[in-house]
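>>> no sequence on hand, only this structure:
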């Protein structure tokens, strides 16, 4: 769960990497003249207030801050000072070398010494804490956590594991990469994180999200112009954005006003794929859906989705004139779910790529066919939406899954840029990019890891494309709506029995 203050000027959530956040900080201090000590004080005060809210009754409770020698450590030391003035029993432990402390951190140490606030000299003393403040490393960490720092992180995690102390991370859990969410050697496992200015990508990407707990984003006084000049290029939708981005309905309209989606999908014994995509396209508001599928699926589709326009073909001899007519009819095309990689399917994909002049979504076997037939890349239209999961992405890019997981936003962005497409890289945190900007989807849950869920997503994106949404927004917003519907389904049905059809059913709770 992410609790963000909202700058009225902005829509969506901004997600900063370490470079962008450092740019905001530097511009605020050096160009605008806001003293670093002022920002540190506001960060510490916001953290102290959150700690008191979490502890509720602070009487008899003890807080110990574990601090590094950088400014993140200075934040932690200032938290101890503020909590002490609030009457909360507090102490501090220096994991970093005080001789290497920054100017701001050295000042905080001096103040605590002058106030005679207790200093812990041993990690064993952490067992006395009811809450531990992790302020060892901030957003600038790029190297693995080793040696004494690793032992300190392990001591914090042990205290939490035995239920002795809750853990609050300052800005980001120590050991988590701000840019990728990867664990750098070892990392603190926090119950909650208080971060400043804006969310960080490492707090929402896995495994960083697992280490961050509940995340609170606090306004510590970075001016809007400081955020603007940083040119943040990673975003996330939130529920308030639904009204802004959902295609508007008009009183004076008809089914032709809301677009026509062609779903080229399904094969023998794979009728579900085209049903899920087609039904999802209808459920996100498009006016007409045509299903182009093998004749074996005729009766199933008519029974399950009588609202669909149905065109069937003989897989032993595909009538390309029928396909051409269907493509000409459409305002957007969804290609690939359940199509198989048989020779006739390869011909369908090749023909569609060559002749499609409307926005196109390629999923599942459509992607596998392109991966297995490199010459097809030359026919892929610009801004086509690709929706690969990690396995499909590995086949498309020839990159091992383990390697791409080290930096999913970079993998997605570079693939999109190199091929001139919109890439929807599906994972526990789906990444969407056009090669320049990125969206990280914060909706969805593990119950959605079920057959047909991806077919539903491709239909949603196709439906939004047919309603004239631009490809990047349709892809990112489609992922968000898909995840919200899954969240609504899980809330009522649980994770274990959640089906793709449930996601479709609960779309009506999200889109009204």
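Alright, I've got the coordinates. Quantities reported herein were computed from a predicted structural model and do not represent experimental measurements.
>>> drop to CA atoms for contacts and neighbour counts, all remaining ones
Noted.
>>> and for residue 437, nearest residue in space, chain neighbours not counted?
In this structure, residue 437 finds its nearest non-sequential neighbour in residue 233, 4.9 Å apart by CA to CA, 6 or more residues apart in numbering.
>>> who does the longest helix that the chain contains touch, helix- and strand-wise?
Looking across the chain with DSSP state H, the single longest helix is helix 471-493. Under the contact definition 3 or more CA pairs under 8 Å, 6 or more residues apart in numbering; DSSP states H and E, helix 471-493 sits against strand 422-425, strand 431-433, helix 453-466, helix 500-510.
>>> what about versus this one:
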């Protein structure tokens, strides 16, 4: 698993490496510059005309060191310093002095009438915390103009973070460099994972420069991400049976909303559980029996449900999913109340269950079992009262606060999904594609998570792995379709072991 760090965590690790372990910051800078040079070669950048745009911080020092390494390999470049020279950090000033001793001129502005083939963005890295203005905004806009106007277009390599992107939120701080490739030093950063920052990064690579997990002195970063080879379903025992592979109870579907129950149930089966029972309104009986005969069925009417029969089903199952297509009527409300008050197994609450909880948060507060909530941005806004912009800007923080406050696993869904437990541990999911923004996709995710819990994974592990598998299924479903054509059923077809 990869660790994803915030700017604060990265700066802390950098300080520990230099101040405690004694690794000189200029050595780290040299390693970063060498890694960037190797990236230029690996990505086949045309190095006939190179522009290196440096800021006054250590990111600028990385850029200046890269310009020197290029020179050592016989490659000339124009080096521009954005900002006042007297504001340079010690390390940046040192690298600029070395360049000057090699005879390089340091420009104060980007030279005109040059047909650059490669642009190196080394202005801010992860240090930016305010909107760009003045000479910094001008430099970023000029780099983007060169990329847009020159033919052939120069390729842009950003060092650590495209300048103008907030390293912790992915927010565009006024304007931002659009990179073809970003090389992240030591660890990938949260702002590179979240949109719109992820779009500005282009292809993202991470380079080892000598800062390791040891530099956190035991207080490891809380956010992780699955690596490709780890995204797989649990091993299936050869001597198992339908009972040992897990039993899921899904309370889903309402009149004219039967599809949500079918999608969740089929996703649960395809993800490996042995048995699925669907509790839904009586009107859905025939549809389910004809289209989904593998599922067992328990029905109720809008006048009410049989609590004793439901209790027996709750005792039977290993996980309960509630909410997809449920409606928000009085019976649905009583179902959500009953499940959260009496469940002895983990509960996954989605869709209408969340809308009901938003109106009656005390239902969640008093729950005694483990709960996973899976809101998208709109549902999370209803749960918390937060505006969309606030949620997107503080994506991890708001999810972590909700998980801690209600002692739940919070799966906050967007183009990137973050999964957080009550202790603040988190996974960020970057699998999937835009085609998954389609009706029923969330129902499929609910089924996958329920299935993994029923098979024995804990709610946090099942939610984080389930999101990765869900995204991978969406990618597989797009193998023969464009994202525009993708439907939730295609995602289910993309679930492969």
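Perfect, I can see it now. The structure presented is a predicted model; accordingly, all values stated were derived computationally and were not measured.
>>> follow-up on the earlier one: any idea which of the helices and strands packed on helix 471-493 of structure 1 gets closest to residue 161 of structure 1?
Closest approach to residue 161 of structure 1 among those (CA to CA): strand 431-433, 31.7 Å.
>>> after the closest one, which helix or strand is next?
strand 438-440 (DSSP states H and E).
>>> now the longest helix of structure 1 on structure 2. Mean distance?
Compared with structure 2 after fitting, helix 471-493 of structure 1 has a mean deviation of 0.8 Å; criterion: mean CA distance after the TM-score superposition for structure 1.
>>> so that helix aligns onto which residues of structure 2?
Mapped onto structure 2 using TM-score structural alignment, helix 471-493 of structure 1 spans residues 459-481.
>>> so how far is that stretch from its chain's centroid?
13 Å (CA atoms, centre = their mean, to the nearest Å).
>>> ok, residue 255 of structure 1 - how many residues close by?
11 (other CA atoms under 10 Å).
>>> so what corresponds to it in structure 2?
In structure 2, residue 255 of structure 1 lands on residue 242 (TM-score structural alignment).
>>> what sits up against the match of helix 471-493 of structure 1?
226, 231-233, 346, 370-372, 409, 411, 417, 419-421, 427-433, 435-436, 444-445, 448-450, 452-453, 486, 490-496 (CA atoms under 8 Å, 6 or more residues apart in numbering).
>>> likewise stretch 108-115 of structure 1?
74, 77-78, 81.
>>> name the nearest of those residues relative to residue 141 of structure 1.
Nearest member of these to residue 141 of structure 1, counting by CA to CA, is residue 74, at 15.5 Å.
>>> correct me, but residue 125 of structure 2 touches residue 159?
Yes: contact criterion CA atoms under 8 Å: residue 125 of structure 2 and residue 159 qualify, at 6.4 Å.
>>> so the two - more neighbours on which side?
The neighbour count for residue 125 of structure 2 versus residue 159, taken as other CA under 10 Å, is higher for residue 159 (29 against 26).
>>> show me what the more buried one aligns to in structure 1.
So residue 159 of structure 2 corresponds to residue 170, using TM-score structural alignment.
>>> where's the match of residue 255 of structure 1, which helix or strand?
Counting by DSSP H and E, residue 242 of structure 2 is part of no helix or strand.
>>> is it true that it touches residue 272?
No: counting by CA under 8 Å, residue 272 is not a contact partner of residue 242 of structure 2; they are 9.6 Å apart.
>>> circling back to that earlier point, how about the contacts made by the aligned residue in structure 2 for the residue nearest to residue 437 of structure 1?
In structure 2, the residue paired with residue 233 of structure 1 is residue 222, using TM-score structural alignment. Going by CA under 8 Å, 6+ apart, residue 222 of structure 2 touches 3-5, 424-426.
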